[in-house]
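K.L.:
Build me a model from this:
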Amino acid sequence: MTGIVLRSGHLPDAQRLGDWRRLARDSVLPTELRTDRPEQFTGTLRCYRLGLITGLGVTCGALTADRPAALIAAADPRCHQLLVPRRGLTSLELDGRYAECGPGTLLLGTTSRPSTLRTHPDPGGTASVTGLLVPRELVPLPEHATDGLLATALPADQGPGALLAQLVHRLDEDADHYRAVHADRLETVVLDLFRSFLAHHLGSGTAPTAESRRRTLYLRARELVLRDLHDPALTPDHIAAALHISTRYLYRLFQEHQRLPVRAWIRAERLERCARALADPAEHATPLNELALRWGFTHPAAFTRAFREAYGLPPYAYRRAHLPPYDDPYDSRHETPHQSPHNSR
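P.N.:
Predicted coordinates for the structure are as follows:
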């Protein structure tokens, strides 16, 4: 389940912090990293996904991660940020508030406001912190509901905080052992516990409503669809089964939150990705049948009809209209999905 693992100890001195900086700038949460002695920097970064939730684990020396207003304006995932120190101290400065805490406490931040996060090593020279990025849309609360909890040391030795801290630690330790099917179920567990944690500190009025639970189910359904969009076997029945709900209820969720029914939305998303590929110069020599199959279309004639209906042109004509002229021995004008012997029925 681990998506990214980056270790710097084996790299040349001049490269050690550079790789981290590049990854930090291009990550789901763009940040600017700095340290007093970059040539001596060592660390390990782990990143994994639980559906819409991102998990992070960092072990390093002294490190500062700035998230200035310019980076927020360029890319803001709009997430609650949960930090769980494991070793050394972790400090967070946000909205003029400052908190520094170690094991046994939690820190809550937000990706939508300027902040500075620092790791402070223990006497052995190491700091370690795990955390989560939880999309705000999964925890429907008023815009400033959590302001009083930001950059504040919150107890993790009892109640929901203790359970949440233990779970985050364990997820980080065992990320390599989980498969995608586990991630979907664990997302539900983490989300329920995170909501309980917030409700514990904010009051019972923040408990998830029926509307917020439906919204969460809909977002999880979208995530499952987009993850498996390439799979021809993807159907509303499969999505509903993965979410442990009925297919009828899945259709109701999409009716409530999406202008298209489930099956039509799946087809529209597949066609959109085919259209992007057809307009991509790097794909100019890729056979149409191959592009169609890449996004779950197994019947060439059906793909051509669906694409023409959605975009007003057959695939080969759409490609010609969106790509500059080029000299290529493979002339896509004559390659229609009907003519490939490998995809004939």
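K.L.:
make it CA atoms for all contacts and neighbour counts henceforth
P.N.:
Will do.
K.L.:
List the buried residues for the lengthiest helix in the chain?
P.N.:
Using DSSP state H to define each element, the chain has its longest helix at helix 180-202. Within helix 180-202, the residues that count as buried by 16 or more other CA atoms under 10 Å are 183-184, 186-188, 190-191, 193-200.
K.L.:
what's the answer for stretch 28-40, then?
P.N.:
Buried-residue list, stretch 28-40, by 16+ other CA under 10 Å: 29, 30, 31, 32, 33, 34, 38.
K.L.:
again, but for stretch 302-320
P.N.:
Buried-residue list, stretch 302-320, by 16+ other CA under 10 Å: 303, 304, 306, 307, 314, 315, 316, 318, 319.
K.L.:
Please give the structure of this sequence too, so both can be compared:
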Amino acid sequence: MNNASPASAARPDRAPPPALTTTNLECFLQASEAHLPPLEVVPQSPLFHARLRGRGLHRSHLIKLTSSPVRVTRTPRLVGLSGGDHTFKLVWQLHGEAKMEQGGRSIRLSPGKMTVYRLSTPYRLQTFGDYRALMLSIDLAEVPEWRRLAEGCQGQALPWDAGAHAALAVLRSQLTWPSGPPVAQVEDAALELAFGSLWRHQRQQLHCAPLPSERITKARRVILQRIADPTLAPEDLASALNVSMRGLYDEFRRYGTLPPAAFIRELRLEQCYLALLDTAQRRCSITHIALAHGFLDSAHFAKVFRERYGVSPGELRKREACVPH
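P.N.:
This is a model prediction of the structure:
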């Protein structure tokens, strides 16, 4: 379930508004217009009930929802009624279960899991039992670093880590405190925690995400173990996998993976990208990060990095520094 356009979050609500509690579907749909875009909602049990509390923050919109089982559909027609191509929804599953389908992917959400998805893509959500979730929508058009993290993690059921837990606690407070610290400061802290959690997941995924074959998985492991070695080449992968060069290229081609040399470079660039966003490495120079990941020429590194991500390493660092921490 989604919120209204990000513009509704431009002016933070001065205090959390009262929650809506209803057993009437039409009443729920009418009252939720301030928080949700057009949706098709079909109750899946004879007795419908829902409780909704939403609050516009400084640049995002926060919703806590409880409901009986429902099927929610955001059709292509309904997507066309609202913009927000770079608006994403982060969802913390609190109680009950849900099945989410979007872009050919299907995931199951249970308590202790979170997900992120793009609001401009049609989807279907089926809830089960006493469904409770906290949802945060934010337009990431002007925060490309966070947008890329959201894109890398979307459509996955992610376990909460300490950062996700902390972000949840901070956001929950914004639905109950009549007054307190400035909304923008609290919101920035929550966003930093939430996207830090996505960053850690993506870093782990880079090492552990399943690949189409055992050999390609082993090739990735070899590359990551020797990421700082500038001499690492496809010949080394073939030797480590105990296959000929032709067998190596055939393996990568068979599964539609990047050719071995490009695969090595892609992993180097991905590791550099994450290192540049890592708050623990802010004191490391860009040259140091490039050398630590097998790039000998900083000018060449800057060139291929810009070609891959559309931004130079220095610009990426400056943009991240402008995001409140």
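K.L.:
and residue 18 of structure 2, what helix or strand is that in?
P.N.:
Using DSSP states H and E, residue 18 of structure 2 sits within no helix or strand.
K.L.:
now do the one 10 residues further on
P.N.:
Of the helices and strands defined by DSSP H and E, residue 28 of structure 2 is found in helix 25-31.
K.L.:
contacting residues around the next helix or strand after that helix?
P.N.:
Along the chain past helix 25-31 of structure 2, the next helix or strand (assigned with DSSP H and E) turns out to be strand 40-43. Here strand 40-43 of structure 2 makes contact (CA atoms under 8 Å, 6 or more residues apart in numbering) with 68, 69, 70, 71, 72, 73, 74, 75.
K.L.:
for those, which one is nearest residue 84 of structure 2?
P.N.:
Nearest to residue 84 of structure 2 among the contacts of strand 40-43 of structure 2: residue 74, at 13.9 Å, using CA to CA.
K.L.:
ok, so what distance separates whichever residue in structure 1 pairs up with that closest one from residue 165 of structure 1?
P.N.:
Matched across to structure 1, residue 74 of structure 2 falls on residue 67, judged by TM-score structural alignment. As judged by CA to CA, to the nearest Å, residue 67 of structure 1 and residue 165 of structure 1 stand 24 Å apart.
K.L.:
same deal with residue 238 of structure 1?
P.N.:
Counting by CA to CA - residue 238 of structure 1 and residue 165 of structure 1 are separated by 33 Å.
K.L.:
who's more crowded, the two?
P.N.:
Between residue 238 of structure 1 and residue 165, counted using other CA atoms under 10 Å, residue 165 has the larger neighbour count: 27 against 14.
K.L.:
Specify the local secondary structure of the more buried one.
P.N.:
Under DSSP: H, G, I helix; E, B strand; the rest coil, residue 165 of structure 1 falls in the helix class.
K.L.:
Can you list the residue ranges for strands in structure 1?
P.N.:
Along structure 1, counting by DSSP state E, strands occupy 2-7, 32-34, 43-50, 53-60, 63-67, 79-87, 89-94, 97-101, 105-110, 115-120, 127-135, 154-155.
K.L.:
Name the residues of the third one that are buried.
P.N.:
Same thing as strand 43-50 of structure 1. Buried-residue list, strand 43-50 of structure 1, by 16+ other CA under 10 Å: 43, 44, 45, 46, 47, 48, 49, 50.
K.L.:
Over which residues of structure 2 does that strand lie when aligned?
P.N.:
Under TM-score structural alignment, the match for strand 43-50 of structure 1 is residues 50-57.
K.L.:
and the end-to-end length of stretch 134-149 of structure 1?
P.N.:
Stretch 134-149 of structure 1 end-to-end distance (CA to CA) = 15 Å.
K.L.:
Contacts for it, please.
P.N.:
Residues contacting stretch 134-149 of structure 1 (CA under 8 Å, 6+ apart): 52-54, 77-82, 108, 191, 195, 202, 206, 208, 212, 215-216, 219.
K.L.:
Of the residues you listed, keep whichever come out buried.
P.N.:
52-54, 77-82, 108, 191, 195, 206, 208, 212, 215-216, 219.
K.L.:
residues near residue 7 of structure 1, how many?
P.N.:
Going by other CA under 10 Å, the residues that sit close to residue 7 of structure 1 add up to 16.
K.L.:
so where is stretch 262-269 of structure 1 in structure 2?
P.N.:
Going by TM-score structural alignment: stretch 262-269 of structure 1 matches no residues.
K.L.:
in that stretch, what counts as buried?
P.N.:
262, 265, 266, 267, 268.
K.L.:
just how off-centre is stretch 307-325 of structure 2 within its chain?
P.N.:
18 Å (CA atoms, centre = their mean, to the nearest Å).
K.L.:
What is the end-to-end distance of it?
P.N.:
28 Å.
K.L.:
got it, and stretch 303-319 of structure 1?
P.N.:
End to end - CA to CA - stretch 303-319 of structure 1 spans 15 Å.
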